Structures are given as structure tokens and as C-alpha cells.
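**Student:** here you go, sequence then predicted model.
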Amino acid sequence: MKKRRYYGLLLVLLCFPFVLWGCNEPNLDSEIVKQAKQTLKLPETTITDLDLVTELNINGKMVKVAWETSDLAVINSEGQIFRSETDCTVTLTATLTYQKASDYATFEVTVLSLTAQEVLDLAKDSLQIPVSTTVDLDLIDSITIQNQIVSVTWESNDEAIVTKQGKVQRSYEEDQEVTLIANLSFQGEILSVTFEVTVLAYTPFELMEEVLEELAFPTVLTENLVLPGEFPYGITATWASSDETVLTKEGILLSNQAGKTVSLTVTLSLRGVQMERTFYFSVKTAAHLLLNRLQDFNESNMTNLVKTQDYVGLTEGATQGEYLSEEFAVTNVKSLVGSWSAETGSNRTVELLIRVKVDGVWSDFLSYSVWGLGLQNKGQSVASGNNVAKMSYDELIINNNKYGSFVQYKIILRRSSPDVETPKLRLVAMALEIAGYSYPVDASALPDTVDYNVPQLNQNIVPEIGNSICSPTSVTMLLKYKGYSFSDKDIYEHRYIAGLAKDYGHNIFGNWVYNVAVMGAMGEIGYVKRMYSLDELRWHLANVGPVAASVKGNMEGLYTTNGHLIVIRGYKYIGGNLYFIVNDPNLKNVYYEYKASTIQSVWRNIAYVIE
């Protein structure tokens, strides 16, 4: 009996600690939460973000803390504050949880209003201006700080570099320093902030890239290219051709190269830096213009002639020499105008003769007569002995409504004696009128405005012959554009040129061929060209230069003409409409802008070219 009581008492004693522990566990969790609550502190007032902890370590026990706010617009649940013009009080509630125990802690926190100075300081800290720039600056006119708007005005110590609106003007040569001042204004208080900014100069690469972006050529070549040696900003250029027998490094497109491909490489140089760009072309020789330039003259077809680097001339001791061209295959040619560029004089001359083949039969060689600068050159209108074609003033016309299939020219150089300087031939051209022919030109890359400063001359101020000298007046304007002056020859410079260009055989001043021969006799490259569209004319104006154009008809009611020459010096668009800029020698003021529709109507598609 005593032994049972002993065992029972022992069992009770052994179980007592477990019972005691099991009964006190919730009280221990609550005690941990209570201790955590006691350690949780927040300021009564603040001007900075609050540290709202999410866990508290109580003797190795991690108590979780979750926060709620009575006004998210003032203090959010992460403790970020948003100050305003007035003090704002917010109730923050913390929920503390450990195991199964939890409790709440409530805090009243007042977010103090921002002072004007604090707003300005914060606005100052938010301003970001780069220490150097190559682009316009974003100079803002206001800054929002905690829902408060700060006004900003700017000053620049040099608006030629950076304006107070932030517009940057970079130098092409050197970096530039500028001082910008931001004046921050809030509630009547002002804070000025100074920034030192370096505006970086354009680099040589940037400048050369800009030039290259503007440098455009047609991908299909039909005429010579203008290859500048100098560009803005002091950039120089050298050119190289992949095939000088097709296209020279000077941009000269050689004859009879249709179907060929060629490339040009330009090397730009600026301040020791170089950049290259290569342009690729295919060649489509214009069917309506046959040009033989110096490079095209075949020495095996010369008699008593020699080809130098600058011209074709008579051999030493020879007083006459001849060049016979190849036979050029053509299609549906109704008429043609031959012309030449050669330095001549009263004792050294050239004579161009042309023949055509029609239905397998060649015409005679029909001559433009012997021509020399300063002679009374006499053109003649004659027919071929077999009536295949005829020379009519300046045009070779195929008879009987038929068409030519081949053309060939012969040019004869003469001088009065071996000791006289040789004539110097540089070019022969044939401008073809082709039935049913069109010649599309890609005008999409042409500039919107082209205008050459061609000197202006009125033909009608010249006594007696003024109403007849539109052609030599136009030639005079082109020559003066090239830098010539004839004021030492005559008070009326165009009267002097008229005497040189006159066709004394027909007693006219308007022989197209003789007029361009004057330009060639002075060392220029000049020839007659037929064009087939206003786009082709615009392309020539943009890429070669001004021309003298033959017109016939009503000139916008100003006058009507049966035949007249004007200088077309450029073109422009006004209100989306195309106008051609003209020096019209028949107008008192000379300068005029004709509608494109007028030029389309009156132009005879013939032009005097001076390169």
C-alpha cells in the first residue's frame, strides 16, 4: 500500500513540469509581442521619411510588423512622407505579430510643412544640367516639389552660344564655355543656381558626315558630274575613279559607255582627319546627245593632227588637218544640230561637216562653213546632192519625212601659215531630234531652289540692232557669268559679241551654232543641246549651270515672239508651283520668273550650254 502511494506521487511529480509549461506558452508569446511594442517608437513630428520597420528582434524572436496609415497622401505604408504648405497629422497603426499572439500600436505623427527655403533647396538639388553638351538643353520653366510648384527662369552670359531657352549653337572650330543661371522662385523667395557648361565644337567627322549627307548623285549617269574640290568648313576633297576610261576623276563621262558600271570615291580632309565615301553608277548615255570630248578623239582617225593634254591641234608645219569620226548608230533621227568648242581666230579656223544615212544611203557631208573668231563667218543653207538631207541655217534636216539611222562628222582645222598658232579643238557635239522619243530623268533628289547670279543685259538698249540680238545678248550674259568683260571692246558688250556671232551668210544674229562657237573660241566648253523635258532642264541647271534657251510663243502676255533666246538661270517653287528664274533680254528689268507651264509651252527644247 505504501509502495503504491509512492509510485503515484512520483508520477504526479514527473508530469507537473509538462502541465505547467503547456499552460504558460501563450503568455510567453504575448510577452514577446509586448516587449516588441514597447521598443517600437516613432517621432511626433517629422520632415524626413520614417523608418517603418517590418520586423523586430526580441531575444532572438522575430516579431512581424505591418503598418497602416490614415492618409496615404501624407505618409504611405513604407514611411515615405509628402510635405505640403501646412502641417498634416497622420495616424499610423502597427500590427505586431509573433506566433499566435498579436497586438496593435498607434502613433500620431505630424508631417511638418515645407519652408520656402527647403522647397528651393530641394528644387536646386533636382536640377540636372550636363557639364558639356552637343545638343540643345532642356531648360525647364518649373519644378514640382512635394506638390509645390517652383518657377524657374534662366539667364545666359552668352546667348550666341546657349540661349536662355536652351538653344545651343556649336562652333565649327573650338569648344566654347558658357555660364547659365537658374533663378528659382517660390513664395516670394529666390534662389539662384549657377552652372558652367562647355558646348563642344563639331568634330571633323561630324562636319564631313554633314557634307556627305548633302552630296547626292544619280545612280544612272547620262552626263558629266560636278565634283567639287572644296566644301564648307574648310573641307577639301579629292576624287578617284574606278575606271578613267568611263568616268574621269574630274567627273567627265566619256562617250559610248552605255551599259558600263563605274564608281567614284571621294576622300574628305579636315584638320588632319579623313573620311571616304564611294558612289556607284551605271552608265546610260543619252541617245539624243552625241559628244566627243578630248578623250574621245581617236588618234588613228586624224590626219595632220595631234592630241595634247588640252586640245587637238595641227601638227608642226601643217596648215590643214582633218578628223573623221566613227559612224554613230542612231534611231529615228529627224534632224540634228552640230556644234564644236575650239579656240579659233581670223587666221585659224575650223569647219564642221556632218552626213546622215537614210535607208542605207549616205547624204553628202553638209558643212557649217569655215568659222573663225573675228571673221565675217557665212553660213549656208544647202541640200545634199542626192536629196537625202539639207542644211537649213543651223539644223541638218532629213528630207522626205524619213529618219536617219547613222550619223558621221568630219572636222577640218586650218591656219593661214605654219607660224600661226593652231586652232585648238576640244569638243564636237550633235544634238538629235528623235521621233517618238522620251528621256525620263529622276528629279526626286534635285534641290528645291537653284539660282545662278548671271549678270543682266537688256538687248533693246543697243542702237539699231537691239531688237535682233537676243541670242548674242544671252551668250554675253553667260560669258560674263564666267567672268569675262568686254567693256574695253564696246560700251555695249553684247553689241561686240553680236558682231562675232553673226551669220553673215544668212544675215542673222541667231544662228545657234555660231553663237556657241563664240564661247568655244574663248576657251570655254560650249555646245548646243536638245533636252526632252523640264526635269532634264532642272537636272542640268542643278548639276551643270545656267543655259540660254530658244523659245517661241506667248510669254505670259508680256510679248509674243516667233523666235527668241533667254537665259534660264535657275528655278524655284512658290506655293508648291514651279517657276523658272530667267534673264530675259527683251524685258526692261531683264529678271523675270516664268511659270513652268509657260516654259513648257514656249521652249523649243534647244539650249546653249556652257560648262
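**Tutor:** In hand now; what should we look at? Model, not experiment: these values are computed from the prediction. Numbers count the residues shown, from 1 in each chain.
**Student:** drop to CA atoms for contacts and neighbour counts, all remaining ones
**Tutor:** Will do.
**Student:** host element of the closest residue in space to residue 268 that isn't next to it in sequence?
**Tutor:** Excluding the flanking residues, the one nearest residue 268 by CA to CA, 6 or more residues apart in numbering is residue 237, at 4.6 Å. Using DSSP states H and E, residue 237 falls within strand 235-241.
**Student:** and for residue 494?
**Tutor:** helix 493-501.
**Student:** chain center to that helix, what's the gap?
**Tutor:** 40 Å (CA atoms, centre = their mean, to the nearest Å).
**Student:** next: stretch 180-193.
**Tutor:** How far stretch 180-193 lies from its chain's middle: 44 Å, per CA atoms, centre = their mean.
**Student:** ok, and what's touching it?
**Tutor:** The contact list for stretch 180-193, computed with CA atoms under 8 Å, 6 or more residues apart in numbering, reads 116-117, 119-120, 123-124, 149-157, 164, 194-197.
**Student:** from these, which ones fall inside helices?
**Tutor:** Among the contacts of stretch 180-193, DSSP state H puts 116-117, 119-120, 123-124 in helices.
**Student:** most centrally placed residue in the chain?
**Tutor:** Nearest to the mean C-alpha position of the chain, counting by CA atoms, centre = their mean, stands residue 214 at 3.0 Å.
**Student:** second structure for comparison follows:
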Amino acid sequence: MSERHAVLTVWETGFAWSASPDVAYADVHVEGSEPVTYRARVWESPVVESPFAATELIPSWNARTPAGTWLHVEGRVGDESGWTPWFTFARWAEDDPAGESPITRTTLRGQAFDAGRVSTDTWLSAAGRGVERWQLRVTALARPGDEIAWPTVSLVAGAASRFEITPDEPTSEPGPGRGHEVGVPPHSQRLHVDTFPEWDNGGRSWCSPTSTTMLLEHWERAPGRDDVAWVGHDTDPEVVHGVRRVYDRSYGGAGNWAFNTAYAGARGLRAFVTRLRDLNEAEAFVASGIPLVVSVSFREDELDGAGYATEGHLLTIVGFTAEGDVVSNDPNSHRIASNDEVRTVYRRDQLERVWLGTNGGLTYVMHPADVALPTSPAEANWR
């Protein structure tokens, strides 16, 4: 059996914010931007000791950022050589400068150390190194005023993992999800191809926010008519709203994992990124009535019925057939611009391999706080 280690650590209470020196920041993505001074306060997580030498760490947060406010999300990792400096996971606000945000939502390129590097929203350990302990830090920033409306944070989480899965490893046997399907409204990213070129040229690359939108609509948390009026057309404007609220300017796309769960969190769901070990774990969610978003990559001959190849794609798991195959609302919809083409059944063995073997079981979990998650395993990768 290959290594499939994953632990999710979550904080949802006890955010003891401390005063911090003012921060001057000039938006690097706005030409000619001058530094603006923000009031600041900071929360640091306790140090988390990893039970294994993790090779990846992915943060999540659920927050609201009133007009004029934003969050700076940082992390640091340690091993026998000591701690890295604090590095940036995100400069984040739920809106953008065309709306109520004072800054452009973005990650930060070029953060590399002996121990590893930051790849968009993920810490990746260098070869032969591993994370023995880690810590997150969130700084809330607000424009000065007589009455400051600070950001509110309801969840901070970190998923530490170590996955090494061999291509020939047997796939899981059907389990508790057989015969269960959650009724999730379908949305095709292909309906948006070549629209809104400022956000990565439309639907060719909008798989993540399209999948996120499907789950938001399922949970009745999708944006309303007034929220999407700015889109200017009636072709699934909720998807476009999602793209605008997850777009990562430095990354140049809408596929930032943490930004997608943060968007769902700002819409009222409890949402985080984690890694699942196999489809049996995904079945436990579906059997509990909770659909998932998962990350895959594959050649066209590796996933029968998809009709495309991809180096990175997000789709939903909404159910399992009686035989244990996977029912997915796939936003790429066989490259056909139709919501009627979204629901697809994929072979269990193939889907599990292109999810686990290339993407380490990467999963978005999004649910209302009053909808209980299934019982987690002893090495808890959800809570």
C-alpha cells in the first residue's frame, strides 16, 4: 500500500486578535498604485506538530471582508533545520477593486526556500524534506476611520499531507455510496468560452468556479438576481459571479483551490480544502447527502466518456451507481456548451486513478454548518 497520509486541522473559535503595527501596501496589480496605510490586527494559530513528514500544506479560511478591508494569510513550516520565514499564501478579499475591495485578490510568486516553495496556494516541500510542524497567521487589515469594520473570520484550516500512490495500485471496492445520488444543478463552463477575457478567457478554464457554483446552488447559497445584474446577460450569470470572486491575479486563473472554498465560505457555507484517500471516503460524503468537488488530470484515453484531456481540471462527485461507478456533474460537459451534457458516469477505477494518482485526492468540502459531515477516520482528513 502506498502512502496516503492527510490530516486537517481546523480552528473555528478562540480567534484572539492582537494589535499589530499599521501596514502600508501598494496594490502591485494596479498600475501607478500608491501605498495605502491600513490598521492591522493579527491572529496566529498554535504550532501544529505533524504525525508524519508532510510534503504539502494547503490553507483554507472562511471570512467576510467589509468594504475597505482585506486579509493577509501566511504560513511557516519547520523541520530539524528550523523554521522557514513567514511566507504569503494570499492577499485576499471577497470582492475586487471594481467593487468594495481596496486590493486585488492575489497570491505571490517567487517564494522559495531550502525547505521548499509556495506553489500558488500550496506549500511544497523540497525533495528529501518534510514538514514536521507548521503554523498559520492571518492579518486583518482595514482603512483607518472613526469606526473600523474589521474582517470577520469564522474558520481557518490547514491540510497537511503526504501522498505517494503507484499507478498500478488496486482501486477501492464499492462501499456505502452505492446507489446514492445528490441532486445538484448542472452548469457547463463551455457556455462561457471566450467571454470576459480579463478572467482567463472564459469557460475553457472556469472548471473550478463552475463546480463551486453548482454546490452553492445545491445548498441554496448561490448569488441572487441583484448580485449578478452586472454580468449583463442571462447565461448562467452565477458562474461569472463566482469567477470574479475567486480570480487570482498572480496565478492568472480561477482555479485557486483556497480562493474557491473561501468564496463558498463568504456565501455562508462551511468550506475547506483537503485530501481524501480513496472513493470510499468520497462515498461517505455522498451517503450523507454532501456532494464534493475534486481535482483530476488525465489523457483522453484514461477516462472513458470524458471526451477531452486535461493537465488540471475540477469536477464534482454527486453520486455513485449501484455498481459503484462515479456520477459526476462535469463542468467541461464533453466540450459541448450545454447544461444537459454535464451529468456523466465515469468508471470507478479510472476516475479514482486520475484523481488520486495525479492530484493526491484533492477535494473541496462545502456544506452548511448544520449539515453534519460523516464520521472521520482516525487520521482525520476532515472535521
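**Tutor:** Arrived safely, thanks for sending. Not measured: the values here are computed from a predicted model.
**Student:** coming back round to it: select only the buried ones of the ones in helices among the contacts of stretch 180-193 of the first structure in PyMOL?
**Tutor:** Entered in PyMOL, the line below selects the buried ones among those, by 16 or more other CA atoms under 10 Å:
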select buried, resi 116+119+120+123+124
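**Student:** redo the ones in helices among the contacts of stretch 180-193 of the first structure as a markdown table? Include distance to residue 62 of the first structure.
**Tutor:** Conversion of these to a markdown table gives the following (distance: CA to CA, whole Å):
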| residue | distance to residue 62 of the first structure |
| --- | --- |
| 116 | 43 |
| 117 | 42 |
| 119 | 40 |
| 120 | 42 |
| 123 | 41 |
| 124 | 42 |
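**Student:** closest to residue 475 of the first structure out of the ones in helices among the contacts of stretch 180-193 of the first structure?
**Tutor:** residue 124 (69.6 Å; CA to CA).
**Student:** and the closest one, how far from residue 192 of the first structure?
**Tutor:** According to CA to CA, to the nearest Å, residue 124 of the first structure and residue 192 of the first structure sit 9 Å apart.
**Student:** for residue 321 of the first structure, same thing?
**Tutor:** Distance from residue 321 of the first structure to residue 192 of the first structure, by CA to CA: 87 Å.
**Student:** quick one: which of these two has more around it?
**Tutor:** Comparing residue 321 of the first structure with residue 192 by other CA atoms under 10 Å, the one with more neighbours is residue 321, at 19 against 14.
**Student:** which secondary structure element contains that one?
**Tutor:** Residue 321 of the first structure belongs to strand 320-324 when assigned by DSSP H and E.
**Student:** residue 156 of the second structure matches what in the first structure?
**Tutor:** Using TM-score structural alignment, the equivalent of residue 156 of the second structure in the first structure is residue 428.
**Student:** quick one: contacts for the closest residue to its match other than its chain neighbours?
**Tutor:** Leaving aside its sequence neighbours, residue 428 of the first structure sits nearest to residue 340 (CA to CA, 6+ apart; 4.4 Å). Residue 340 of the first structure makes contact with 352, 425-429, 513, 516-517, 520, 526-527, according to CA under 8 Å, 6+ apart.
**Student:** what's residue 355 of the first structure aligned with over in the second structure?
**Tutor:** Aligning on TM-score structural alignment places residue 355 of the first structure opposite residue 76 in the second structure.
**Student:** and that match, how many neighbours does it have?
**Tutor:** 20.
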